[in-house]
Each structure stands twice: as C-alpha cells, then as structure tokens.
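Student: Show me how the following folds:
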Amino acid sequence: MADDQGFRPDWAGKDFYAELGVAKDASAAEIKKAYRRLARDNHPDSNPGDTAKHDRFKKVAEAYDVVGDTDKRPKYDEMRRLQGSGAFGGFGGTRGGQPGGQAGGVNVEDLLRDRMGGGGFGDMFGDLFGGAGGPQRRQQAPRPRKGPDAETTATISFVDSLDGVTISLRLASDAPCPSCSGTGGKPGTRPHICSECEGAGYVVSTSGGAFSMNETCPRCAGRQLIYDEACPTCAGSGRGRSNRTIQARIPAGVKDGQRIRLKGKGTAGENGGPAGDLFVTVKVSPHRLFGRAGDNLTLDVPVSFDEVALGAEIKVPTLGGAPVTLRLPAGTPNGRTFRVRGRGAPRADGSKGDLLATVEVQVPAVLDPAAREAVESYRDAVSGKPLRSRLFEEAG
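Tutor: Here you go, the predicted model:
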C-alpha cells in the first residue's frame, strides 16, 4: 500500500520497461509508441468484458505514467539501480524471513517514511508516484504555464512595407490579475491541493476512443491548487486586463495581409511561465503609382501613339531609386510589359524582384488643327487595309 507521502515501495520491484516491451535505454518516442500500441490493443472500450485485457491496460498505463514521464523516469531508474545493488535491502515482499521489506530487523518502509520528511532519499523519490498518495501527499509547487498568444493588426505605408519599419503597438491584452497575482484566490488566504486532479493539473479521460487523453483539470483549470475563497477582483479566474505599448520591427518586403510572429510579446504567463507570442497581421496602404505582384513591383506607363508606332526611348520612375530608360521598339502593342530587373520588392535572401512596366497608349480627348490634319492623313494612308476584315471572315 502507499505510505502517507504517496510512495509505493512495491513499485520499485516492478520492471516497467518489460511491461511496455522496450529496452531500458529506449527513447521517449519508442516508449510512447509502445504504450499507444498496447493501450489500443487492451483498452476496456475495445474489449468489453475481457478482464485480462482490462488488467493488462491498467499495468501498461501504470508503467507509462512512470517511464513515460521525463521527471519520474530518471528517479525510477536510480531507484532500480539502488535496489539491484542491495543498498536498501529490497522493497516490499519478503526479506530475511520478515515480510514488508524488513532486513535485519529494520523495516525499510518505516525508514523511508522517516527520511522522506527530513531530506535525503525522500527528496529524491518522494514525488515519483504522485498519483497514489491521496490528499495527504506532499504539496507540489504549481507548474509554470505559458501565457496565451495574442493578435493585433497594424497598417503601414507601401514604402515602409518595402524598406521595413519599427512601429509602436498599443495592446490591451489578458494578464495576471493584479490583486491575486494570477492565483485566483482571495489575497491572504491559503490554497490546498485540488481534490479533482490531486495536484496534477490534469485529469485522464478514457471515454470515447482507444487512447487515454490528458485534459486540463476542470476544477482548478490546471493550476493544481484551489482556494476556498475566490479573488473578488477577478472572480477566481486569475486573469485581468493590461494596457501596454511595445515596439515591433516589421521586416522589409512584408506583404499585405502577411502575419508576423513576435516571440514572447504576447500575454504574460502564470507561475513564472514564459509569455505567449504576438501575431501581427500587416495591412499595407496602396501606393498612388506602384502596385505589387509577389516580389515584383508593377507600374502603368502612359505612352503616345507615335511612340509605340515609331519606337522611342522613354524614362520611367523607380521606387526609391533613379529613373530607368525603356526602349520601345517600333510597333509596340498596347499593354506590353517590360521587365526592369532588380528594381522590385526585397526578398528574404537579400535579393530583389523586378519592376514590371506596362505601356498604355493614350488617346487625346481634343486635337488641335495640325494634329487633326496629321491623323486624317494617316487615316487616308491606311484606308485600304481595314483592321476588322478578319472578324467578319472568322464569323462567317
């Protein structure tokens, strides 16, 4: 049976590795895989009425609770090593003709119980089998808990999205209650171990499937401790609201709608746990001239009929740099796109995309007499070559 510290001496004589069918030096992944397979094969929900498999499931769960726990496993291994060396004269069973782990007239269970209260072996193994001691077992310190992630949006200019910018963000987020420091209890009162989860912070659920699942304890919300009187400020939730301003660096080349993760800038944690992360959704204001297509910038360039018909060299602006010259071949069609390499948006590797300049032929709304005469002369010159004759040929 368990002593008043939750220690089960008989467990020291059990080979939990053999129970799971793995080697003593098996990795955590191998242990987990073996447990899942055995739990699935022997789960009571899958084997109704099969008491042998029900017992097997309990043994597998007991073994995994110890060697599948990163804190318990090294203590269990050390206990087995010490037992094998005879350092403690055995645990449980019969030794020297005396039951209950006695050796040479000394009851080892009594010895361990005495020493658990005063350090030494008890400090090393006192919390090894934490689920068996009931309400009187040693109180564990609440686990640190990471704070929840937070989200916000930020609007920046088109130029800043290309160059990168540091912005100030005003955040109103969840935070530990200032009155109870996140405990959820009335200031000045003392907590006690949650009877629902026995201080583990979680409960095991085996209903509705082949696997057992750890779920946050519904009574203590994972805090492991409960207070009889709730904090009047937060009504026992342990949380409050915090208004703060942080500086956030938006990297160069960010796209409209992109989500930036700022590690550790989210909601504060509990019991010394780390803060969560902050996710910033970036909105980019449109530019009057330039657009964006992936890593490329786009620009619509107005041109005249004679420039595309006869050919020309024209200058176009770039964003944040010197103008560049485009050479338009004679007969350039309306809507043709020219590529200027290296004048686009910055990429993550430090290179840049391209500038895509698309020509748009402008039709004058009003012609002066000389221009009208010139256009009429051009019309007369090409009147023998109707442009739409092919439409009727294809249609017919």
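Student: From here on, just use CA atoms for contacts and neighbour counts.
Tutor: OK.
Student: in a strand, that's where A309 is, yeah?
Tutor: No. Counting by DSSP: H, G, I helix; E, B strand; the rest coil, A309 is located in no strand; its state is helix.
Student: The closest residue to it other than its chain neighbours: what's it in contact with?
Tutor: Closest residue to A309 apart from its sequence neighbours, by CA to CA, 6 or more residues apart in numbering: G331 at 4.5 Å. By CA atoms under 8 Å, 6 or more residues apart in numbering, the residues touching G331 are 308-311.
Student: Check the secondary structure at G331 for me.
Tutor: Assignment for G331 (three-state DSSP): coil.
Student: do the one 4 residues further on as well
Tutor: Here G335 is coil, with the state taken from three-state DSSP.
Student: Surely it and L356 touch.
Tutor: No. When contacts are counted by CA atoms under 8 Å, G335 is not listed as touching L356 (11.4 Å).
Student: residue boundaries of the helices in the stretch 101-250 of the chain?
Tutor: Here the stretch 101-250 of the chain has its helices, by DSSP state H, counting those that start in this stretch, at 108-116, 121-125, 158-163.
Student: my guess is V165 meets A252, correct?
Tutor: Yes. Using CA under 8 Å, V165 is in contact with A252, at 7.4 Å.
Student: more neighbours, these two?
Tutor: A252 (18 against 15; other CA atoms under 10 Å).
Student: Excluding chain neighbours, give the residue nearest to the more buried one in space.
Tutor: G164 (3.7 Å).
Student: now the other sequence, so there's something to compare against:
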Amino acid sequence: MSKRDYYEVLGVERDVSEKDLKKAYRRVAMKYHPDRNPDDAAAEENFKEAAEAYEILSNEQKRAAYDQYGHAGVEGAAGAGGAGFGNFSDIFGDVFGDIFGGGGGRGGRGGPARGSDLRYTLDLDLEQAVRGTTVKIKVPTLVACEPCGGSGAKKGSTPKTCTTCGGHGQVRMQQGFFSVQQTCPNCHGKGKIVGDPCTSCHGRGRKEETKTLSVKVPPGVDTGDRIRLSGEGEAGADGGPAGDLYVQMSIRQHPIFEREGSNLYCEVPIGFVEAALGGELEVPTLDGRVKLKVPEGTQTGKLFRLRGKGVAPVRGGSTGDLLCRVLVETPVNLTSKQKDLLREFQGLTKEGKHSPKQSTWFEGMKNFFGDMKL
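Tutor: The predicted structure follows:
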C-alpha cells in the first residue's frame, strides 16, 4: 500500500510555516489520539501516520529531501511504529507539553515563578465613592523572606541543582509508545534542592504577613470597579516576581439615595394637601439641601429632575442628575374633626372633575361590563 503525501496527511500546503505545521499536527493528532478513540484501529493508524509526517516535515534536512525526492528521499528515516520513531517522544512532548504539563525536550518548569494575584473587597459609603477617598487596608499575604532573599536557603548557602531532573523540575516517564512529563518527585518541580534551609522561613522562601496599604479611590467609582496595585499580591516562589492586588469596590446601601449609573434617585413623601395646592419643598442632595417647586395637582410617582446633582463617572463624561420621585401620602391617625372635614370635602368633589383619572377608570369599567352583557 503506497503512502499518502505527508502534506496531505496534515492538511497543509507545501509552503507551510513551522508554526502552522505544528498547529496542523496538533489538530490531527488530537482528533485521532488513541485515548479519544479506544479500540479504533483506523484512528490509531491515522495517528501514527500524522506523527510520521510531522517527524519528517518538522526537520529541515528531512523536509528538503522529501520535497525533492518524495518518500524515497526519506526512506528509513521514519516508519509507522518502526525504528524511525526514535525521537517521537520529543515530537509528542514538544507539541502536547501544555496538555501533559511539560515542555518536551526543551526544559521543564523549574525556577522562579510569579506570585498569585489577590483580590480585596473594599466597602465604601456612597459619599466616599462619589467624591473619592484614600483608605488604609490590611491584606494578609505571602511576602519574600528577607534573611534568605526568597531563595529558602540559609544565608551564606545556595540551593543546589536537583540531580534527579537536572534542574528542569520535570522528569520524563516512558509508558510504552508514549513519553509523559511528570513533576520531579525529588524537588517537587522547583529544579533545585535546599540543603541548608533558612531558619526564618524554614526553606519556603516566603512568609505569611499582613500588609497595610494605602488605596487612593478616584471619584465616581461604583460597585464592581477594580483598582490594580501592581506587585502587591503574593511574593513569587523561589525569588520570582510578586503578583498584583486587585481592590474591588462594593458600595453600601444608602438610606436615601439609590444609584443607577451616573444618576441618583430618591423618594420624597408629601401630604395630599401639598400635592393638591402645590408648594416648595426642601430635598436632600449629596451637596446639601435644595429647593424643589411642586406644582398644584401633583400626582404620586411624578419625577422631578435636578440636573447635575448626580455622579461624575470615574471614566469621564457629564455628571448625572438627581431624580426625585414624589409619593403622596394618605393621612393616618385622624381625629373626628379631621374625618368630618374630609367627608365634607368628599361631598364637594363628587362631580369627578377633580379626579380625572378616576373618572376615566370608572367609564372604562362601565364599558367593559357593558360589553360582557352583550
């Protein structure tokens, strides 16, 4: 049975770049991988065929010979399951290193590692969020050990290269046809061994500590906004760089105002006499009290807009407004005289012209029941 063209096997053109060749092999190999296709002989053959094609085309000399002479030019250089697969584990590790936790024949994961990022939730009052503020926060974290400089080794000594993994932090385990990378059991992935550990951090290179930091909160922040403090996260392992600290805003509920974007909302209760006759009210804003004129005949739910009395957004833009929603209150705990006066008032307003919405509602109800009778 004649062999298929290697470029056809991987689904690429003959001028394919090394980077795109690797991507193509990854795609085909993942599709036909034996773990994904158990007991599928055809998939296994396709997998071996793709590995053979990649082995040849990823090698500059072999690819040149193949391009000039075809399969005859590389005969004996590769074979489906034969001796030509001597370096297949290198191919496998190179392409699938990110899946199996290794870097193929190009080094492991030992050495300094960046520290973890941290998140801190900062609770603020609405006034603090709108105007901006500076607050002190305490953050428990891991910091680099000063006596050993984060190395974990006692002062005057240095960590030694792990002899098991050669400093790579990974060891290769051959499992039949495949070669799988695993964390070195001796150095636990660090690549180095601390023979004389630091007495301050006990060889860990990092210590638990609560840091006090000053956070400058800009005006206009809202719940969910984050401030990044670079390098204020956990110290990196083995002397690696520290992570970042993300301070996330959480605005407490306000007794008067509700915020929606750059606008503020509040409810203003008024008596029905003020609503009927109109008048002038004092309403609160974040900058103090202001006068609000209420026209006569104001209905409950009416919105009054006070422009520029809202919030200036943290990312720029015009300042929002304060919207006051009027709630007309029904009087309670009335005296007998007050009740008599209301009954007298009710008798003077039965014509309906003083309650236009009520009159319209009753007319609609009559029409509805009239239609029901039909």
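Student: Quick one: closest of the helices of the stretch 101-250 of structure 1 to R81 of structure 1.
Tutor: Relative to R81 of structure 1, the nearest member of those by CA to CA is helix 121-125, separated by 13.1 Å.
Student: In structure 2, which residues correspond to the closest one?
Tutor: Alignment of helix 121-125 of structure 1 against structure 2: no match, by TM-score structural alignment.
Student: Just the buried residues of that helix, please?
Tutor: When neighbours are counted by 16 or more other CA atoms under 10 Å, the buried residues of helix 121-125 of structure 1 are found to be 121-122, 125.
Student: Over to stretch 155-166 of structure 2?
Tutor: Per 16+ other CA under 10 Å, stretch 155-166 of structure 2 contains these buried residues: 158-159, 161-162, 164-166.
Student: hmm, back to that, neighbour count winner among G335 and L356 of structure 1?
Tutor: L356 (23 against 13).
Student: Please say which position in structure 2 that one maps to.
Tutor: Match for L356 of structure 1 (TM-score structural alignment): L323.
Student: from what I can see A51 of structure 2 touches D90, true?
Tutor: No. Taking CA under 8 Å as the definition, A51 of structure 2 is not a contact partner of D90, at 11.0 Å.
Student: What does Y265 of structure 2 correspond to in structure 1?
Tutor: Aligned counterpart of Y265 of structure 2 in structure 1: T298 (TM-score structural alignment).
Student: Now the helix or strand encompassing that match on structure 2. Mean distance?
Tutor: Assigned by DSSP states H and E, T298 of structure 1 belongs to strand 296-303. When structure 2 is overlaid, strand 296-303 of structure 1 sits 1.2 Å from its aligned residues on average, using mean CA distance after the TM-score superposition for structure 1.
Student: Flag every buried residue along that strand.
Tutor: 296-301, 303.
Student: Can you tell me what sits against it?
Tutor: 289-292, 316, 343-345, 353-362.
Student: Kindly report the same for stretch 134-152 of structure 2.
Tutor: So stretch 134-152 of structure 2 is contacted by 120, 154-155, 158-159, 194, 197-198, 200-217, 233-239 (CA under 8 Å, 6+ apart).
Student: and those, which are buried?
Tutor: When these are checked against 16+ other CA under 10 Å, the ones flagged as buried are 120, 154, 158-159, 194, 197-198, 200-201, 203-207, 215, 217, 233-239.
Student: Now that you've got the contacts of strand 296-303 of structure 1, can you turn the buried subset into something I can paste into PyMOL?
Tutor: Buried residues among those (16+ other CA under 10 Å), as a PyMOL selection:
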select buried, resi 290+291+292+343+344+345+353+354+355+356+357+358+359+360+361
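Student: Mind telling me what element Q253 of structure 2 is part of?
Tutor: Counting by DSSP H and E, Q253 of structure 2 is part of no helix or strand.
Student: In structure 1, what sits opposite it in the alignment?
Tutor: By TM-score structural alignment, Q253 of structure 2 lines up with P286.
Student: same deal with E234 of structure 2?
Tutor: Per TM-score structural alignment, E234 of structure 2 is aligned with T267.
Student: ok, its match touching G276?
Tutor: Yes. The criterion here is CA under 8 Å, and T267 of structure 1 meets it with G276 at 5.2 Å.
Student: got any residues that touch both of those two?
Tutor: Common neighbours of T267 of structure 1 and G276 (CA under 8 Å, 6+ apart) are 147-150.
Student: ok, of those, which come out buried?
Tutor: 147-150.
Student: What is the burial count for A61 of structure 1?
Tutor: Other residues close to A61 of structure 1 by other CA under 10 Å number 20.
Student: so it sits in a strand?
Tutor: No. The assignment for A61 of structure 1, made by three-state DSSP, is helix rather than a strand.
Student: Now V359 of structure 1: which helix or strand?
Tutor: Short version, using DSSP H and E: V359 of structure 1 is in strand 355-361.
Student: Oh, that last question was meant for R289 of structure 2, not what I typed.
Tutor: Here R289 of structure 2 is assigned to strand 288-294, by DSSP H and E.
Student: Figure out how far that strand is from the centre of its chain.
Tutor: Chain-centre distance of strand 288-294 of structure 2: 43 Å, with CA atoms, centre = their mean, to the nearest Å.
Student: now stretch 270-283 of structure 1
Tutor: 10 Å.
Student: got the buried residues for that stretch?
Tutor: Of the residues in stretch 270-283 of structure 1, 270-271, 274-283 count as buried by neighbour count, 16+ other CA under 10 Å.
Student: What's the match for R95 of structure 1 in structure 2?
Tutor: Mapped onto structure 2 by TM-score structural alignment, R95 of structure 1 lines up with nothing.
Student: R95 of structure 1 against Q102, yeah?
Tutor: Yes. Counting by CA under 8 Å, Q102 is a contact partner of R95 of structure 1 at 5.9 Å.
Student: Of those two, which one has the most company?
Tutor: Q102 (23 against 17).
Student: how close does that one get to V108 of structure 1?
Tutor: 6 Å (CA to CA, to the nearest Å).
Student: And for P386 of structure 1?
Tutor: The gap separating P386 of structure 1 from V108 of structure 1 is 111 Å, by CA to CA.
Student: still on that earlier bit, just the buried residues of the contacts of G331 of structure 1.
Tutor: Counted by 16+ other CA under 10 Å, the contacts of G331 of structure 1 give V308 as buried.
Student: of the contacts of G331 of structure 1, closest to R80 of structure 1?
Tutor: Closest to R80 of structure 1, out of all of the contacts of G331 of structure 1 and judged by CA to CA, is V308, at 88.5 Å.
Student: My guess is the closest one contacts T332. True?
Tutor: Yes. V308 of structure 1 sits in contact with T332 when judged by CA under 8 Å, with a separation of 4.9 Å.
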